[in-house]
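> One predicted model, sequence on top.
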Amino acid sequence: MNLLHLDSSIMGANSASRVLSAAIVERIVETHGAVNVTYRDLAREPLPHLSFDAFTALDTGNDVQQFLNTDIVVIGAGFYNFSVPTQLKAWIDHIVVRGKTFARGENGPIGLAQGKRVIVALARGNVYSEGSPYQAFEHAETLLRSVFTFIGVSDIQFVVAEGLGRSEEARRASIASALEAASKVSTNAATPAAPGA
């Protein structure tokens, strides 16, 4: 099983999403004897943002091929200005590629990346979950769900730590709760889609 582990937080050792993504990967590796893990730190080695020249060559890029060769993607994502880090958005722009991860069908787009699993460790300073007065400001989970659904990934899970900026006590409690959730994440790869699905 091939696992791609991406971190995108700019917070380094103070990053909650990095702690959570590492815990998720550790659980999967401990459960499965043969997991080939590829780690990429998108904050330390960022991809260039799209230019026209880069856009026209995406279908021959290494990033989309690496994604296509992966069974499980674990993403550590911070939450900046109501969305994902720009480093993670740049990676997304390199893997959403017509003819590779999606195609145009008679009735609209068709996702070509079925049979993959995506687990996102998301850390937010405030509370944006359902029922929060700030719920409408949450554009990280909604963006990631939209992108991966668009390219055919149906098995998407989020482990969220939020309210981290409210107090040190709130931060500790939220991270502890998220780590508990991470310890219960299913470690199986997604079931491959049936041909023509």
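Sure, I can see it. Residues are numbered from 1 along each chain as shown.
> hey, let's count contacts and neighbours off CA atoms from now on
Noted.
> Name the residue closest to the centre of the chain, please.
Centroid-nearest residue in the chain, with C-alpha atoms, centre = their mean: residue 75, separated by 3.6 Å.
> Next, that residue: secondary structure please.
Recorded secondary structure, residue 75: strand (DSSP: H, G, I helix; E, B strand; the rest coil).
> and the gap between it and residue 50?
21 Å (C-alpha to C-alpha, to the nearest Å).
> now residue 68
Distance of residue 68 to residue 50, given as C-alpha to C-alpha: 20 Å.
> hang on, isn't residue 129 packed against residue 135?
Yes: counting by C-alpha atoms under 8 Å, residue 135 is a contact partner of residue 129 at 5.6 Å.
> more crowded one of the two?
Taking neighbours as other C-alpha atoms under 10 Å, residue 129 and residue 135 compare with residue 129 leading, 17 against 12.
> Surely residue 110 touches residue 149?
No: applying C-alpha under 8 Å as the test, residue 110 and residue 149 come out as separate, 9.9 Å apart.
> Surely residue 159 forms part of a strand?
Yes: judged by three-state DSSP, residue 159 forms part of a strand.
> got the contact list for stretch 14-31?
For stretch 14-31, the external contacting residues (C-alpha atoms under 8 Å, 6 or more residues apart in numbering) are 5, 7, 9, 12, 35, 74-78, 120-123, 159, 161, 175, 178-179, 182-183, 185, 187-188.
> Restricted to helices, list those residues.
Mapping the contacts of stretch 14-31 onto helices (DSSP state H) picks out 175, 178, 179, 182.
> count of neighbours near the closest residue to the second one other than its chain neighbours?
Excluding the flanking residues, the one nearest residue 178 by C-alpha to C-alpha, 6 or more residues apart in numbering is residue 161, at 5.5 Å. With neighbours defined by other C-alpha under 10 Å, the count for residue 161 comes to 28.
> Over to residue 100?
Neighbour number of residue 100 under other C-alpha under 10 Å is 18.
> so it is in which element?
Following DSSP states H and E, one finds residue 100 outside all helices and strands.
> hold the first one in mind and look at this next one:
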Amino acid sequence: MTRTVLHIDSSARTEGSVTRDLSAQIVARLGAADVIHRDLATPLPLLDGAWVGANFTPADQRSEEQKQLLSLSDTLIEELKQADTIVIGAPIYNFSVPSTLKAWIDLVARVGVTFRYTETGPVGLLEGKRAIIAVASGGTQAGSDIDFATTYLRHVLGFIGITEVEIVAADAMSIDAEGALAKAQDQIKALAA
């Protein structure tokens, strides 16, 4: 039973967005007791030199300014840690994810916090979670050679330890919008709550 869902919307469109609609339907289907909603329509800050410097300063040596620089990242990571399931609404923009979603990823993928390096390679630290990604595209077919969005999201989520990733796709909507939406609806109905 899903207890807590982190619901992330990344479409620039706040109205009429297919991924916002699909991700909301997924969240409703899961019937979680608690939902944390993170809307990336208001963009997150991009990483800069000061942030990187703060991140690579040992935690016990960070200045108050460095702690403040990392506070949003800490909050976003805490939201991930609280969630059993992460639902991400991710439209495919120019074959990849929206820049706002990439900014979120940059803020949550932190060495020593959400992943660590070992002699045998990186190990994700957020294991035991499930992710469901609702994608929509005009012409890109999900899982095709030109879909860099779902492959990237699967990879980066796995990198931080979230390996159970499911895709709900309303793809190639410019070709057959009705069929794409019907397929996505069937995928939502088939999701285990």
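Yep, it's here. This structure is a prediction, so every number in the text was calculated from the model and none was measured.
> residues contacting the residue nearest to residue 178 of structure 1?
Taking C-alpha under 8 Å, 6+ apart, we find residue 161 of structure 1 in contact with 16, 17, 121, 122, 123, 124, 174, 175, 177, 178.
> Please repeat the previous calculation with a cut-off of 6 Å.
Residues counted as contacts of residue 161 of structure 1 (C-alpha atoms under 6 Å, 6 or more residues apart in numbering) are 123, 174, 175, 178.
> Which of those are retained in structure 2?
Shared contacts between this structure and structure 2 among the contacts of residue 161 of structure 1 (both residues aligned by TM-score structural alignment, their matches' C-alpha atoms under 6 Å) comprise 123, 174, 175, 178.
> and the first one, what pairs with it in structure 2?
I take that to be residue 123 of structure 1. Residue 123 of structure 1 maps onto residue 136 of structure 2 when the alignment is built from TM-score structural alignment.
> Could you do the second one as well?
When the structures are aligned by TM-score structural alignment, the residue of structure 2 matched to residue 174 of structure 1 is residue 180.
> And for its match, the neighbour number?
Residue 180 of structure 2 has 18 neighbouring residues, counting by other C-alpha under 10 Å.
> and what of residue 151 of structure 2?
15.
> name the element it belongs to?
Per DSSP H and E, residue 151 of structure 2 falls inside helix 148-159.
> which bit of structure 1 covers that helix?
The aligned range for helix 148-159 of structure 2 is 139-150, by TM-score structural alignment.
> contacts for that stretch?
Contact partners of stretch 139-150 of structure 1, identified using C-alpha under 6 Å, 6+ apart, comprise 82, 83, 84, 111.
> What is the neighbour count of the residue in structure 2 that the second one lines up against?
So that's residue 83 of structure 1. Under the alignment (TM-score structural alignment), residue 83 of structure 1 maps onto residue 96 of structure 2. For residue 96 of structure 2, the count of nearby residues is 20 (other C-alpha under 10 Å).
> distance between the ends of stretch 100-117 of structure 2?
Using C-alpha to C-alpha, the gap from the first to the last residue of stretch 100-117 of structure 2 comes to 26 Å.
> Which residues belonging to that stretch are considered buried?
100-105, 107-111, 114-115 (16 or more other C-alpha atoms under 10 Å).
> Stretch 134-147 of structure 2 too?
Buried-residue list, stretch 134-147 of structure 2, by 16+ other C-alpha under 10 Å: 134, 135, 136, 137, 138, 140, 141, 142, 147.
> can you give me the strands for structure 2?
With DSSP state E as the criterion, structure 2 has strands at 4-9, 34-39, 85-91, 115-118, 121-124, 130-136, 164-170.
> Check the ones you listed for me and report the most buried one.
strand 85-91 (a mean of 27; mean count of other C-alpha atoms under 10 Å).
> Mean distance of that strand to its aligned residues in structure 1, please.
Compared with structure 1 after fitting, strand 85-91 of structure 2 deviates on average by 0.5 Å (mean C-alpha distance after the TM-score superposition for structure 1).
> how far off strand 164-170 does that strand point, in degrees?
Angle of strand 85-91 of structure 2 versus strand 164-170, following axes from the mean of the first three to the mean of the last three C-alpha atoms, to 10 degrees, is 30 degrees.
> and strand 85-91 of structure 2, how far from the chain's centre?
Relative to the centre of its chain, strand 85-91 of structure 2 is centred 5 Å away, using C-alpha atoms, centre = their mean, to the nearest Å.
> Now do that strand and helix 148-159, the angle between them.
Strand 85-91 of structure 2 runs at 160 degrees relative to helix 148-159, counting by the same axes, to 10 degrees.
> For residue 40 of structure 1, which non-adjacent residue is closest in space?
In space, residue 40 of structure 1 is closest to residue 6, 5.0 Å off (C-alpha to C-alpha, 6+ apart).
> how close does the alignment partner in structure 1 of residue 78 of structure 2 sit to residue 179 of structure 1?
In structure 1, the residue paired with residue 78 of structure 2 according to TM-score structural alignment is residue 65. Residue 65 of structure 1 sits 31 Å away from residue 179 of structure 1, going by C-alpha to C-alpha.
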